[in-house]
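1. structure, please.
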Amino acid sequence: MSWSCLMRYFYSAALAATLALAAVPAAWAAPKVVLISLDGANASIADEYFKSGVLNAKTGLGLLRRTGAFARQNVTITPSVTAPGHIAIATGSTAAKNDINANSFHLIKSNFTQNTSGFGAPIGGYDVSGPTVSEEPTATPLWVTLRAAGKQVATATWPGGDGVDVLEPTSTNLIQPASVRTVDYTVPFGSFAGVGAKGFVLGAADFADGTAALASQLAAAGYVSYSPVKQKTSLLETFTVGDVTYNILVAALDGTNDQVVNYDTLVFYDEAQGIKPGPFSLPSTGPAYERVDGNSSKFYLEGSSNKAGTAFYVSFLAGDLSTVRFARYATNFIPRNAPIIASVDDINNNVGFWAPQPDFRIPERISPGFETFPDLELEGMYADQVRSFVSYQTDIGLRAISQNPNADLVMIYIEQPDGSGHQFTLTDPRQPTDFKNPNSIGSGQDPEKKARYASYLKTAYQTASDAVQRIIQAVGTERDGTPKSDVLVVSDHGMAPFHTAVSIFNLLSNNGIDTTKVRAVTTGPAANLYISLQGREADGVVSESEYLELQKKIVEVLRGAADPNPTYNYSLPGGKLFRFVTPRPTPEGKPVGFATSDAIGQDAGDVVAILNPGYNFDGTQSPVVYRQGDDTTVTTPVLSLANFYGAHGYDSRLPEMSAIFYAAGPNIRKGTFQAVRNIDVAPTILQILGVAPASTVQGNALNRLLKK
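-> Below is the predicted model:
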């Protein structure tokens, strides 16, 4: 989904900006248009933060608002989730047309149980008769149109810009070539390298005096310990990434010359590498030296074939080593797809390996080892990841600008405030402040936790706006602050609080629907429900007549689904769980299971359903936690207590789902819009650059925004 960006990894912000700008030619040059997406930023929340002074009116979003134009509402597409939202922005077309239906969905020609990622699915669909590449795609990314017109485009972690050949998963037939997903400088979003985050709790008994050789290596690296160096008596952990096995060791140093035994630094290193003195050339980092200062230390995995890395964060370190708590973040890398390897290596060598991004598995205690960590320490880890990852993504954007100063368009994706919105939107009295305690709602909520979470969300918006300011500084400004490039900042969707997790599997099976023939693929509160249709799915088993019966039954079950609990259902229209339940059309004379509509795309479900706000398919705990007032004798509950707070994917017309829209630059008029649409962004950029939109574009250029 966030699809999180919430400490420094490679350089301070100032140094990164300096390095990026140093590469720009002496004669000023900057891209003509810079498009920035701040994932999950909501228009009304941003407006509230400007009114209260949380957001600076003179920098970042505030500068664009003051010198250019902004919209009070930016209507995104339904479902209002990340992959469809960004492809809608890039193509000027809705999800039903661009065929990116969700963050995860099913390609109808593949095996029934096979899912595909919306971030790597074919934009504009594919030809189901092969399956093969479509000769007439239903949507076209604006970068394809621009490059065909001789324009230069760079993408910095923008969804769909990944340089990958898209293969149909069952047959492995090519269904979209990498050329559609490659621009002049293409940096894809990073990938998980296979080793998730882990928490560690150590005590004094875990350490013994280090060797003289260890102390000598540390001294050569510039680290002196004023008490005997201590080393964990055994390996901290062993894992394999990029075909290399790493044996991680940890030692403790006392870096304060105060005649007191007071260990304050941990050093993490690989047994095979030892402690080397440096200096190190990116992506290399050498050992990770960590103090309890709220910032993590990066750690490159030397020799990994995928150029992966991680980071360490110390949350508590007793001076006598009686209690030591720290985290090793998940391992990550940038996919090194052949068509874009030069761009990827440029980032690895000049910005660094893919930084650990905000990881919800840490504060939700899903990753191992964090069970006994205090909430504040886990929240501190997440806040560190927000700062460091936004800084890293911004550095990538700045590098893209510096390496392409004459580009016509640079597209930059920033993950925040989406991740923080999911974690910290604790604004509804029905939300539990203790996920395991159903009575921690209403008057039972923890006011201190609510206040902390509100502050974290504010920080996420501030951090994202600061990233925009760094990019504005890179392209330069006129004397009145107006950017020298046309800078447009949007988001893919907003964010809303939710209180109840919904099990669609239990809903179907409890109502007698055979879940071997029907299955739901969910993204947040949106679900595509597929029927295993013969002649469509590669292994389909359901006849056309049974398909029609099953589709009708699914619609009846979902439309009749309700929440009977008055503690929670008071905001539901008619008490119904679902806002939309839309079946795939079955017109006479056309094959069953293939027809499309304005709401149903080629690879959408046979029934598409979207919950009402307050309810979400994600967040179910294991074991399930019953809500206050629910029947605890039900063994397969549909509704239960969720373990996080914010969701998107609801009806795009709701104000909570509204995206942001800010724009300023030489071609932008000053003014305020009541409403715009995200599908209008691509044709507006094409108009600025003097290129006609593809025939598949559904949006319209915002002519009233432009000076000419």
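2. every contact and neighbour count from this point should use C-alpha atoms.
-> Fine.
3. and the gap between the nearest residue to residue 16 once chain neighbours are set aside and residue 20?
-> Leaving out its chain neighbours, the residue that sits closest to residue 16 by C-alpha to C-alpha, 6 or more residues apart in numbering is residue 395, at 6.2 Å. Remark: distance between residue 395 and residue 20 (C-alpha to C-alpha, to the nearest Å) = 8 Å.
4. and residue 245, how many neighbours?
-> Residues near residue 245, counting by other C-alpha atoms under 10 Å, number 15.
5. can you tell me the SS state at it?
-> strand (DSSP: H, G, I helix; E, B strand; the rest coil).
6. neighbours around residue 213, how many?
-> 9.
7. wait, a helix at it?
-> Yes - assigned with three-state DSSP, residue 213 falls within a helix.
8. between residue 395 and residue 20, which one's more packed in?
-> Higher neighbour count among residue 395 and residue 20: residue 395, with 29 against 22, using other C-alpha under 10 Å.
9. mind checking the SS state of that one?
-> Taking three-state DSSP as the rule, one finds residue 395 in the helix state.
10. tell me the contacts of it?
-> Contacts for residue 395 (C-alpha atoms under 8 Å, 6 or more residues apart in numbering) come out as 16-17, 20, 351.
11. swap the cut-off to 10 Å and go again
-> 10-13, 15-17, 19-20, 156, 347, 350-352, 389, 401, 467, 470-471 (C-alpha atoms under 10 Å, 6 or more residues apart in numbering).
12. likewise for residue 346?
-> 185, 187, 352, 396, 399-400, 403 are the contacts of residue 346 under C-alpha under 10 Å, 6+ apart.
13. now the other sequence, so there's something to compare against:
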Amino acid sequence: MKSRIYTSTIYCFLLMLISMSTFGQNPKQKTKVVLISVDGAADWILDDLLKHKALPENGAFSKMKRKGAYALNMIPVSISATAVSHISLFTGVHPNIHGVVGNNILMPGEEIKSPRGTSGFSASLETETIWNAAMRQGKNVTNINAVGQDNTTPERRGTRTFGYGKKMANSVVSDLTISQTRTAVHVAGFEYVGKLSSKSRAFFKLFKGGEIPVFYFLADSTFDGITNYDTILVDLDENIDNGYIGKLKTNEWSEMTFEVGEQKVASWSYIMDLNPRTGESKVYLGAIGFNPSSPISFKQKMDNKVGIWPCEQDNIKLSKGLITEKMWFDQAERLAKYYQKLILSNIKEENWDLLSGYFTLIDDVQHRFLLKDERQLDYTMENGDRRERYERYIFWAYQTIDSLLSELIQAAPEDVNFIIVSDHGMAPIHSIVLINKFLEDHGINVKGDKVEARAYSTGPAAHIYVNVMGRQKNGVVPKKELSKHIDNIVKICKELKDPVTELPVFQTVLKSSELKKIQIDHPNRSGDVFVSARIGWSISSKLVSGIPSIVPNSFNKDSYSHLDKKVQQFLSSGFMNETGLGVHGNLGTRRKMHAIFYAIGPDVPNRRLSSISALDVVPTIAELLKIKPPKKARGIDVFEN
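-> As a prediction, the model looks like this:
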């Protein structure tokens, strides 16, 4: 009996000691990880900005270098393009394993004469992602706006997913003139209202068919007895008496919200010009779209707390000279701040272990304004002032992201670890190869019912597929002749020379049997021939007749106005990673393609890492979360001693 009392007393005493030793201390909370991809953040540019102290000492990147961890550089996979690189970041495997071998690829069963193949942003994934692995092991995952997380299939969905925005209709620019005036007694706040008629398109043209007509009304809010129009009211019907969806003021952006089917959308709109006396005016209505999300209650919560997706900045309208650079940058900044608000709103929630976020600002700005090569058409424009202005734009983009990240880190709870990466770098380009035109010029049929081969490009890289009988739908090339066609394509691609340097344009030309060298040898998605251009060059797979197979590039009309009209038309409608001043998609080993890796948080050691692989990101996150990495992940935990 005494023995039992003695044992019980010792047990109680030990419990008391444990209780006293932990009094006032918070129990160890579960580890949380925020993974943010800063699309296009180039290690070579960020290194230079930090070296010259162009970014503030209290900014995110400087702070992470001092108090967290950072890598000398991070080597992306090949092809170093957005869809390809992100899926490798999220799976820890090369493209030959996950299946996304390009931003634009031909899938099994697709007809080779299609102008565009399947987007790498929506292609099915063939291996597990970090968010799938985390959920399988009982973790809660919130995916915010990141590449590959579009909610279309289970492997592209987290516990909660707010998918990357999907446009429903492009923007509208309307030239307006007054057609009818009347005193607006019943329109509160206005002295005069006049109906406007449009000289140009006045409707949203939906991608899936149908139109949403838009009606404009001119208004005077001064109440001084003098006609002085200063406002434009916008509505979706002709009856202004029942209200309106938008009130636009000069020199101000206005958000107009309305519903398209079951989707609530927003158009950020702007008066570009308004004559207060005559009413002659020009109005820009921003594109509309939505975020594919799951569950729907999560989307509704984000729409209510943060707002509706404002859509991307309007590249095509800027290229065509229909909006100003200032308007474009207003859109870019609005979008970046919207992404930050989405991340911040979710960081403060309790019900997550892994949260992913995404910023496109740096990538978007560099595509348009990376002017660093003397061979670029814009290099000497405006007596060099354009080059200096564009340099400031690039700096502004990095500075803005640095500030937004800093605010996120400061606002996050103490138990949150941040991993900040990019998917690839960026390189300035001066010329474009229209690769299908090049193949056609060398006797290969690339269009019509007898297509022999077709190239599908991703920036400065391209997969070339031979239209083989029995393999492709409506194939025309007998299987026994496949090797001959491959050898011919390889030969002519290797012979293409830069007219200035006489160096080969394609730095890498590989047969499908050789693609293992760069880990894009997928058995039924990779091309029969793969080419990767030298830094300074991009590739377009568009089929455009009447222009050369090599053209200089620019987005700016004044830079290419001396070129042939058809070349001008091609350049004015080019994609960002095709005809932009900056592109990505070269082999990941190229210095200008190198990505960034920074980290900070309670579980992140303070250290400088050597060069790491993009495949290392997933195992590092898995170790922080104390889970097993995705089933096929190849990389290592970079924080492991």
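14. quick one on the thing from earlier: now list the buried members of the contacts of residue 346 of structure 1.
-> 185, 187, 352, 396, 399-400, 403 (16 or more other C-alpha atoms under 10 Å).
15. in strands only, show me these.
-> The members of these that map onto strands under DSSP state E are 185, 187.
16. between which two of the buried ones among the contacts of residue 346 of structure 1 is the distance greatest?
-> 185 and 352 (16.6 Å; C-alpha to C-alpha).
17. quick check, residue 193 of structure 2 in contact with residue 183.
-> Yes - assessed by C-alpha atoms under 10 Å, residue 193 of structure 2 is found in contact with residue 183 at 6.1 Å.
18. any shared contact partners between these two?
-> 219-220.
19. which of those two has more neighbours?
-> The residue with more neighbours, out of residue 193 of structure 2 and residue 183, is residue 193; 25 against 13, by other C-alpha under 10 Å.
20. residues touching the more buried one, list them.
-> Residues counted as contacts of residue 193 of structure 2 (C-alpha under 10 Å, 6+ apart) are 178, 180-185, 187, 217-221, 227, 229, 231-233, 240.
21. how about a cut-off of 7 Å?
-> Neighbour list for residue 193 of structure 2: 181-184, 217-220 [criterion: C-alpha atoms under 7 Å, 6 or more residues apart in numbering].
22. what of residue 71 of structure 2?
-> When contacts are counted by C-alpha under 7 Å, 6+ apart, residue 71 of structure 2 touches 597-598, 608-612.
23. mind checking how far the residue of structure 1 most remote from its centre is from residue 225 of structure 1?
-> Residue farthest from the centre of structure 1, counting by C-alpha atoms, centre = their mean, is residue 259 at 47.3 Å. Per C-alpha to C-alpha, residue 259 of structure 1 is found 11 Å from residue 225 of structure 1.
24. what ranges does structure 1 have for its helices?
-> 13-22, 43-52, 61-67, 82-91, 95-98, 142-148, 212-220, 341-350, 375-403, 418-424, 447-475, 504-510, 544-560, 681-688 (DSSP state H).
25. what range in structure 2 does the first one sit on?
-> Meaning helix 13-22 of structure 1. Mapping helix 13-22 of structure 1 onto structure 2 (TM-score structural alignment) gives no aligned residues.
26. returning to what we had before: most packed of the helices of structure 1?
-> helix 82-91 (a mean of 30; mean count of other C-alpha atoms under 10 Å).
27. contact partners of that helix?
-> 1, 3, 76-77, 94-95, 100-103, 118-119, 139-142, 159, 492-493, 678-679, 681-682, 697.
28. try stretch 435-450 of structure 2
-> For stretch 435-450 of structure 2, the surrounding residues in contact (C-alpha under 7 Å, 6+ apart) are 113, 451-455, 476, 539-541, 543, 549.
29. so which of those is the most crowded?
-> The contacts of stretch 435-450 of structure 2, ranked by neighbours (other C-alpha under 10 Å): first place residue 455, 34 neighbours.
30. what lines up with that one in structure 1?
-> Counting by TM-score structural alignment, residue 455 of structure 2 corresponds to residue 520 in structure 1.
31. show me the contacts for the closest residue in space to its match that isn't next to it in sequence.
-> What sits nearest to residue 520 of structure 1 in space, not counting adjacent residues and going by C-alpha to C-alpha, 6+ apart, is residue 529, at 4.2 Å. Contacts for residue 529 of structure 1 were tallied using C-alpha under 7 Å, 6+ apart; they are 518-521, 605-608.
32. so what does residue 529 of structure 1 match up with in structure 2?
-> Residue 529 of structure 1 maps onto residue 464 in structure 2 when the alignment is built from TM-score structural alignment.
33. quick one: that match from residue 487 of structure 2, how far?
-> Applying C-alpha to C-alpha to residue 464 of structure 2 and residue 487 of structure 2 gives a distance of 12 Å.
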